[in-house]
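In: here is a sequence together with a model predicted from it:
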Amino acid sequence: MKIPSAVKLHKKSAVLELHYEDGSDFQLRCELLRVYSPSAEVRGHGSGQEVLQTGKKNVTITAIQAVGNYALQLTFDDGHDTGLFSWDYLYDLGLNQEKFWQEYVGRLHAAGASRDPEVQVLRVDL
């Protein structure tokens, strides 16, 4: 298990920074954390039940709470607070954030959805 030696929230840039003893250092966008929340609301209750999160471009974290010695509970300004981010999951997100980001943007595009909460994308088939 990779436990960070320091966790810093940069509210202005909406980034959660994680430092590890092995020299690893990750800067995770609040938006990425929100759309990949390990909650049932996002992941569903089984394979294929994932719910695409849209309009989360400006989401920020308002509170961080340690859960035992194994996870963080993040509270987002859109009210979401049910996902427990295990240390291993946070490390995996940091290590593979570019892959996760591209998958997220690709799913939004395929669904005709937007990251921006002010934009509604409509498809018109002629």
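Out: Perfect, I can see it now. If you're wondering where the values come from, they're calculated on a predicted model, not measured in any experiment. Numbering: from 1, shown residues only.
In: contacts, neighbours, all on C-alpha from now
Out: Fine.
In: remind me which helix or strand the residue most central in space within the chain belongs to.
Out: Centroid-nearest residue in the chain, with CA atoms, centre = their mean: residue 33, separated by 1.3 Å. In this structure, residue 33 is located in helix 30-35 according to DSSP states H and E.
In: after that helix, heading C-terminal, what element do we hit next?
Out: Where DSSP H and E defines the elements, the next helix or strand beyond helix 30-35 is helix 40-43.
In: for the helix or strand following that following helix, name the packing helices and strands.
Out: Tracing the chain past helix 40-43, the next element assigned as helix or strand by DSSP H and E is strand 61-67. When contacts are defined as 3 or more CA pairs under 8 Å, 6 or more residues apart in numbering; DSSP states H and E, strand 61-67 packs onto strand 71-76.
In: which residues are in contact with the strand it packs on?
Out: Contacts to strand 71-76, defined as CA atoms under 8 Å, 6 or more residues apart in numbering, come from residues 34, 59-67, 81-87.
In: quick one: that strand to strand 61-67, angle?
Out: 160 degrees (axes from the mean of the first three to the mean of the last three CA atoms, to 10 degrees).
In: second structure follows, compare the two:
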Amino acid sequence: MAAPDLVDIILHKAARSLEVRFADDQVFQLPAEYLRVHSPSAEVQGHGPGPGVLVAGKQDVGITALAPIGHYALQITFSDGHDSGLFSFDYLYRLGTQHDTLWQTYLDRLAKAGPLRQP
């Protein structure tokens, strides 16, 4: 199922977050760290089935640039230089609606593996 239309994007550099607003009146504040560790890039998602790569040490990452890709996605450049993977509007909506579950799963994986959120 496709997400509602994306109607606004606001980058909050000082807060290191991206605010996205959708036509169904949903508004999500997506922290840069959350976006970085859930990047849709093959580098993070992996090249096959499974949970993907566990990205650690990104607590202080910020967003340095946003580039629209047509009318369907954003390319996000992070302060650590990562800029691959396109964040489709559908994916941003999923990251917003499933934030609590996805974030807790990430924290659980991180705790089990031992790496830290701090750089």
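Out: In hand now; what should we look at? As the structure is a computational prediction, the values presented were derived from the model and not from experiment.
In: contacting residues for residue 55 of the second structure?
Out: Residue 55 of the second structure makes contacts with 37, 44, as judged by CA under 8 Å, 6+ apart.
In: switch to 7 Å and redo it
Out: residue 37 (CA atoms under 7 Å, 6 or more residues apart in numbering).
In: and for stretch 3-15 of the first structure, what span of the second structure is it aligned with?
Out: Mapped onto the second structure using TM-score structural alignment, stretch 3-15 of the first structure spans residues 5-17.
In: tell me the buried residues in the matching stretch?
Out: 6, 11-12, 16-17 (16 or more other CA atoms under 10 Å).
In: hang on, isn't residue 3 of the first structure packed against residue 86?
Out: No - contact between residue 3 of the first structure and residue 86 fails when scored by CA atoms under 7 Å: they sit 9.2 Å apart.
In: max-length helix in the first structure?
Out: Criterion DSSP state H: the longest helix present in the first structure is helix 97-111.
In: now what about it, what contacts it?
Out: Here helix 97-111 of the first structure makes contact (CA under 7 Å, 6+ apart) with 32, 114.
In: average offset between that helix and the second structure?
Out: Superposed on the second structure, helix 97-111 of the first structure shows a mean distance to its aligned partners of 0.5 Å (mean CA distance after the TM-score superposition for the first structure).
In: quick check: that helix aligns to which part of the second structure?
Out: Under TM-score structural alignment, the match for helix 97-111 of the first structure is residues 99-113.
In: report all helices and strands that the host helix or strand of residue 7 of the first structure contacts.
Out: Element membership for residue 7 of the first structure, per DSSP H and E: strand 6-10. Contact here means 3 or more CA pairs under 7 Å, 6 or more residues apart in numbering; DSSP states H and E; on that basis strand 6-10 of the first structure packs against strand 15-19.
In: mean per-residue distance, the strand it packs on to the second structure?
Out: Here the mean offset of strand 15-19 of the first structure against the second structure after fitting is 0.6 Å, by mean CA distance after the TM-score superposition for the first structure.
In: quick one: that strand to strand 6-10, angle?
Out: With the same axes, to 10 degrees defining the directions, strand 15-19 of the first structure sits at 160 degrees from strand 6-10.
In: need the contact partners of strand 15-19 of the first structure.
Out: 4-10, 25-30.
In: what separates residue 70 of the second structure from residue 30 of the second structure, distance-wise?
Out: Distance, residue 70 of the second structure to residue 30 of the second structure, by CA to CA, to the nearest Å: 21 Å.
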